[in-house]
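Novice: Here you go, sequence then predicted model.
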Amino acid sequence: MPFSPAQLSNAELVEENRLPACSDHHWYKTPQEWEGRNSSYEWSLNGLWKFSYAHNPSQVIPGFESPTFDCAGWDDMRVPGHIQLQGYDIPQYVNTQYPWDGNQDVHEGQAPTSFNPVACYVKTFMPPSLGEGERLVVEFAGAESALAVWLNGTYIGYATDTFTPSRFDLTDALVPGENKLAVQVFKWWAGSWLEDQDFCRFSGLFRDVTLKVIPSAHVQDIHVRTDCAEDFSSAHINVATTLHGRGSVSVTLEGIGKLEQVSPRCFTITIPQPHLWSPEDPYLYRLLFTVRDEAGEITEFIPQSVGIRRFGIEDGLLKLNGKRVVFNGVNRHEFGLNGRVMTREQTEADLRALKKTNINAIRTSHYPNSSFFYELADQYGFYVIDEMNLESHGLWDQVRFFQRPVEEAVPGDDPRWLPTLMDRAANMFERDKNHPSIVMWSCGNESFGGTDILAVADYFREVDNRPVHYEGVHWDPRYPETTDVFSQMYTPAAEVEEFLKTHRNKPMILCEYAHAMGNSFGAVDRYVDLAYREPLFQGGFIWDFADQAIKLKDRYGQEFFGYGGDCGESPHDADFCGNGIFFADHSPTPRIQEVKYLYQGFNIAIGSDSFTVENRFLFTSSRDFECRVTLAREGVVVGDAIIPTDVGPGQTHTYALPLSIPSNAGEYTITVSFHLRQGTPWADTGYEIAAEQAVFEVGDRQPVKATGSPEIIVGTHNIGVRGKHFHILFSRLHGGLASYKWAGKELFNSPPVPNFWHAPTSNETAWKAPAEDGQWLLASRYAMHTPSLDNPRVSQEDNKVCIAFTYDLPTTPPSSCTTEYRVDGDGRVEATIDVIPGEGLGDMPEFGMLFTSSADLDQFRWYGEGPDECYVDRRGGARLGIYQSTVAEQFTPYLVPQECGNHTGVRWAEVTDTNGIGIRFEGHPTMEFSALPWSPFEIENSTHAHKLPPIHHTYMRPALMRRGVAGDDTWGARPHPEFLLPTGKLSFTFAFQGIG
């Protein structure tokens, strides 16, 4: 029966002639081939294909699949790849919207017709010589979102389900010599209503295309199950095989022995004292299958990794090998610089980075990943929630905003969606079932509930014993049995705790939390603390791994990372794709500093003479790591030691500090850290996996004493203060510090001004903070000084000149601010800012002062918390020390420019040129501080980092405090109250002085 584009609108037709789903094993002709991972039974068809683009199915060139049709003049298209990243159509980023919404009136279950891009591919190949009984199969590992296949003009078949393999038997259509493989890939079909994931919309053949020879006797499917004794003293490995053709199978467990054949296709072996798999010790056994034909000749060898572990709900809790699990997890879209085209090498680099960050769990949001991801997750050690290709979020708003009954949600209870759902569930399960890293099956994402999804959950339970996950039951609780765990998204930690007071019958996870959009990830410690305090709360998965941004070039050839709308698409959801704890190029963002700290396996508390270690690992003692203790005085290391520890899993122990805090006055830090004794596949020997720091003050800080008194020159419009190396001018007329020269060099390009503003973060924009805070923007830009006999006030005291300016701030009701400068004989200026907000005004974004200098002052050194940016609600992973950077490096390239580069707990900061001439700022005793190449106003006005103006200045902002960055979500969640600036009168004191 020929293929017809009309079947794209048939949600119940999911495939024609597609081979049954099966396990993702590989087969080889010889043992040497499997060691080299190079099977002579496989030929890659990756590379350049001939290509033609059609705006919709009606515009496809008729008959292109015919052997007589000449495609030589067609363009070339690289496979795997998205056509949208190779010059055809455009990428489109949408989140909750369907990409066709408002452009075509398409009813649920119909495929768009007027605009539904079709990618037509042609590849010629010389087939291998097939022996008797052998077959040739083509496998498309990923095609977005439906494909039809022809060989030599013969229709082969049709398949859907973007993210799992589609295999077709080509044998009967082969011809001698060159063969023509033709494929149509349709961007959308009826099932695309179930593929409204929060991601960029692409199409094409985006995963590998491979020819595979099926031997005359071939193991088509392998199903491995492991069962552990209650006390884990032994384990059984049970194997079931499906054999194609006539022949026999034997199975050996490498290094142990041959499996007993209990039926023609089933095998078993008992292992005493098994080496159990876990993320901490991802040990894998290896099964070796030998397949023979009827004549006894070997037709294939198959290696299959096996992880022996027991995971499930025991005593009401999720447990691995008898131990309660906490998911220190992240959601991971399969996305990189080439979109969803990911290589094994790129994926392995991602997993190494996640292991270094102490992440132990990954949710494959919201579709099955490439098969090699699971193989690598087995090897590196991750808990994986394998999620089915389902999300109908674009119809969510019809229930929320348009009062559509939840029973009518898609897929809901509508039987026409069931074939697609069951097909996708089976495709995922059959391919991935043998991977020990997979600990839960997920029925999809954000599609409410209903009998259809319940049927999917029941299917998973019928074929496997792993728990089933589905969050949508939280919104549609008609069938709570759909999920084996309570699962929610972005619920504040306090509300999770409250929920579990009355819901004690299932363990709970947050399948998404800590929405890491822009400068975010504040107060996440609340969740982690709860996970170790409340047994039923077993962790969560950060949203998400990496920004989904596309590398583009502007009209001037400058590269930048683009987000929704940058490709000219509409509708779109702007920068909501920028939620990663890694940037789009998979380099770490500053949030990684906090993620690594919160997820570390040791909770450490440090006292003045001892430290206590709580071991949060399940199976690993602290003795497996080297424990280092470091003593520093005001950022300079004065002692270090290595101390043996042996804190067992789940235990807590206290040790005496091997170093004593000196009696000499000063500020001291003690840092306790744990490091790898031996290198691993993901990190070298000595890599730090956990650390904590405590700060101790000995004696009183002595006030800075000047060497003499400054000279004061009182003029008509200006007041001068000078000493041996400096000369300062204060302007009566313009109301502020007009000039500061140090060693003859002007340090400021414009008067320092009180500042109450920063470029809004993504979270602040989401909860409409700029509208609430706008008066503080006016106050920062347009403070008014009215000269008078007592404004400024000038006096001398304690060998210092004191000059104070009062400003009226244009807020409603009005506010006022006073800035007092106290200058000593060495040119050190102690500044105090007092602000009295108008009654009823809310908290300000920040409170400090903005200094502007020449861009020549581009070197930054500070004694404070770092090394990465940190904020009052995201400073757990920061440590007190002396750090060196450049001003340019302090700017964090979030997708949309916003507040960044701050450091908390700063004692002093120096901003200088390359010769060391510049300014030193000092806290009283501490402050927050940032130094950036652009002002808050320039940053706020730019939509992309590459659009920021050329650098002319360095902007320094000492502050009493900046508002916390928040991060529970990015659509209304504010910072926790304790991370807001107090309302009412505020005062901030700091000092600055020329140096060099």
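Specialist: Yep, it's here. Numbering: from 1, shown residues only.

Novice: Only C-alpha atoms from now on, for both contacts and neighbour counts.
Specialist: OK.

Novice: Let me see the residues that make contact with stretch 828-836.
Specialist: Stretch 828-836 is contacted by residues 754, 815-823, 848, 984-994 when judged by C-alpha atoms under 8 Å, 6 or more residues apart in numbering.

Novice: can you give me how far stretch 861-869 is from the chain middle?
Specialist: 24 Å (C-alpha atoms, centre = their mean, to the nearest Å).

Novice: about what we covered before: buried subset of the contacts of stretch 828-836?
Specialist: Among the contacts of stretch 828-836, the ones that count as buried by 16 or more other C-alpha atoms under 10 Å are 754, 815-823, 848, 988-994.

Novice: Just the ones of the contacts of stretch 828-836 in strands?
Specialist: 754, 815-823, 848, 986-994 (DSSP state E).

Novice: Enumerate every residue touching residue 755.
Specialist: 779, 780, 846, 847, 848, 849, 850.

Novice: Number of residues surrounding the fourth one?
Specialist: By other C-alpha atoms under 10 Å, the residues close to residue 847 number 29.

Novice: Based on its surroundings, how many neighbours for the closest residue to it other than its chain neighbours?
Specialist: Nearest residue to residue 847, sequence neighbours excluded (C-alpha to C-alpha, 6 or more residues apart in numbering): residue 756, at 4.7 Å. Per other C-alpha under 10 Å, the neighbour tally for residue 756 reads 25.

Novice: take a look at this one as well, against the first:
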Amino acid sequence: MEAWALSTEDDRPFILCEYSHAMGNSNGGLADYWAVMEKYPGLQGGFIWDWVDQGLVALNAEGLEYWAYGGDFGDEPNDRDFCCNGLVFPDRSPKPALSECAWLFRPLVAEFDRKTRGSAALRIRVTSRYDFSMPAPIELRWSLIADGASILSGSLALPPLEPGASLSLELGPDTLEPARLSASEGERFLDLDFVLAESVRWAPRGHRLAWEQLPLPALPKSAARSATATDPRPWRLGFSAEGFLESMQLDGFECLSAPLVMNLWRAPTENDGIKTLLGQQDLPHYAFYHQDKALPRWLDCGLDELVYTLLSMDGAIPSSSADLNASDADDQDGQAGLFIRHEVRTAKGSRVGLFSQSWKRGAAGPVAAFSFQFDPSLPELPRVGLATALAPGFDRLSWYGRGPEESYADRKSGARFGIYSARIDELSTRYIVPQESGNRCDTRWLKLMHDSGVSLRVKGHGSVSGNGFDFSASRYGVEQLWKASHWHELSAENHAFLYLDVAQRGLGTASCGPDAHERFKLPPADYRLELSFEPDSEA
């Protein structure tokens, strides 16, 4: 597409037909397309297939409504769920991909103005992408964010801006005043929201037209502010004979209901492979649906079921300083800890590689490093990380990272950094065919909250992003999602499944279009995930 824009002598606009397919959890890679489209005026845009899922309301045996698709009515032949490929669900409620579109298609864009350099005030440059007119008066709301919290905010009226024109704005005097910035150490952003200042026929006052999140240079945290005081509450870890963490107690309260194990499997998206058509993969009419898909390769080597062989388990299990006697304390300092190594294969016998764990005592709780060394003969991977289940009663969480919607490596431009809160039941997206959903990437910390008031904060980073990790939490485990064809077939557990990942594979749009770009795939290489687990208050 870019090569055409650079070489063509044709003065007609270039419009893509069906360049992205919105089937299930999809539309990865849109940001790459739009970076090129906005760069060259001859590239006008394209069509996403399509607007709405063509599912129909049906009732199951218990009288519960669900979205039905091909084959659910006894119709033969059929293409199963290949009619469910919209940016919105059949009832027109939006899918998370629509947030990505809203940001990429925004009519106003902003960047820092070069005049900000050497000034005590923040200045931005706003450009209109409108072609013909501006809507009603626009209000610009801005906020200076440090580690997810607003430290300064304001608003101003956006001056009239002609289509295609730009203007420079000063947000307010002394917005970069040194004393104020000294209190905003860490990761900092300038958040901008362009909203309607008056109601119009199609939207109310305050309706957001566009937003930006502009990164400011991060300041190193001072030792006094960044150091975490040792938590006086005791914590204790327990490991199984197989070499996996099976117990994490905070003040005697058990946080886990299943071991923390290595995990590579995700419930396949329809871009990974259309599971409802796996039984027809050898029929000529259905060959297209399975061509060059990742799912058959994953199943052929058995990535959905791993088998572990414990190679070594050396050292002492770390515990809190409050739980140690004087003779034990010295052994827990420095490099002392528990070191575990597994060889991993699939149930089908394919060699996966080596999985190593290191557990030590940190200032406020246990710290762990996980190393994944994969056999080069493996296919590219669905995800690389850990899986466990929380004790019943962990129903809420908050996180600092991208949100509030789900996000993936190749579909995250529309998810901005912030501190978000949700109930576990609110994190999954109910795609018509159950599949991977609810991932949040570039997470800095995650706080898990129990109904009793016990709270656990997880911090860390993986080797793919270098600054954060991926997480998802759901009442439905990967195995249950993988086996189900409709949501009404699922049964919510009374505990939450928690997944902590170095990264997940990108989404792409391979159900009917290009797969995820190579840089969003996870080749069988070496990966590392470092996490800390800290008792936290309910504040």
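Specialist: Sure, I can see it. Being a predicted model, the structure only gives us computed values, none of them experimental.

Novice: Fetch the TM-score of the aligned pair.
Specialist: TM-score for the superposed chains, counting by TM-score structural alignment, normalised by the length of the second structure: 0.83, backed by 482 aligned residues with a C-alpha RMSD of 2.5 Å.

Novice: Over in the second structure, tell me which residue corresponds to residue 832 of the first structure.
Specialist: Per TM-score structural alignment, the equivalent position to residue 832 of the first structure in the second structure is residue 369.

Novice: hang on, I meant residue 783 of the first structure
Specialist: Per TM-score structural alignment, residue 783 of the first structure is aligned with residue 307.

Novice: that's a strand at its match, yeah?
Specialist: Yes. Assessed by DSSP: H, G, I helix; E, B strand; the rest coil, residue 307 of the second structure belongs to a strand.

Novice: Settle this for me: it is touching residue 351, isn't it.
Specialist: No. Under the criterion of C-alpha atoms under 8 Å, residue 307 of the second structure makes no contact with residue 351, lying 9.6 Å away.

Novice: Mind checking which of these two has more residues around it?
Specialist: residue 351 (20 against 16).

Novice: Just give the nearest non-adjacent residue to residue 672 of the first structure, would you?
Specialist: In this structure, residue 672 of the first structure finds its nearest non-sequential neighbour in residue 629, 4.7 Å apart by C-alpha to C-alpha, 6+ apart.

Novice: for the one you found, what are its contacts?
Specialist: Contacts for residue 629 of the first structure (C-alpha under 8 Å, 6+ apart) come out as 640, 641, 642, 643, 657, 658, 659, 670, 671, 672, 673.

Novice: Show me just the buried residues among the residues you listed.
Specialist: Buried members of the contacts of residue 629 of the first structure, counted by 16+ other C-alpha under 10 Å: 640, 657, 658, 659, 670, 671, 672, 673.

Novice: Helices - which of those residues land there?
Specialist: Here DSSP state H is the test, and these give no hits in helices at all.

Novice: Looking at those residues, which is nearest residue 311 of the first structure?
Specialist: Among those, residue 673 lies closest to residue 311 of the first structure (C-alpha to C-alpha), at 30.9 Å.

Novice: Would you mind finding the match for that closest one in the second structure?
Specialist: Aligning on TM-score structural alignment places residue 673 of the first structure opposite residue 193 in the second structure.

Novice: Report the separation between its match and residue 34 of the second structure.
Specialist: Distance of residue 193 of the second structure to residue 34 of the second structure, computed by C-alpha to C-alpha, to the nearest Å: 21 Å.

Novice: With residue 116 of the second structure instead?
Specialist: When distance is defined by C-alpha to C-alpha, residue 116 of the second structure is 28 Å away from residue 34 of the second structure.

Novice: More neighbours: the two, which one.
Specialist: Comparing residue 116 of the second structure with residue 34 by neighbour count (other C-alpha under 10 Å), the higher total belongs to residue 34, at 17 against 14.

Novice: OK, contacts around the more buried one?
Specialist: Contacts of residue 34 of the second structure (C-alpha under 8 Å, 6+ apart): 45, 104.

Novice: what lines up against it once you look at the first structure?
Specialist: Matched to the first structure by TM-score structural alignment, residue 34 of the second structure sits across from residue 528.

Novice: I'd assumed that match was in a helix, is it?
Specialist: Yes. Under three-state DSSP, residue 528 of the first structure sits within a helix.

Novice: which residue packs closest to the equivalent of residue 592 of the first structure over in the second structure, ignoring adjacent ones?
Specialist: By TM-score structural alignment, residue 592 of the first structure lines up with residue 98 in the second structure. In this structure, residue 98 of the second structure finds its nearest non-sequential neighbour in residue 87, 6.1 Å apart by C-alpha to C-alpha, 6+ apart.

Novice: need the contact list for the residue mapped onto that neighbour from the first structure.
Specialist: In the first structure, residue 87 of the second structure lines up with residue 581, judged by TM-score structural alignment. Contact analysis of residue 581 of the first structure by C-alpha under 8 Å, 6+ apart lists 516, 544, 545, 546, 547, 588, 589, 590, 591, 592.
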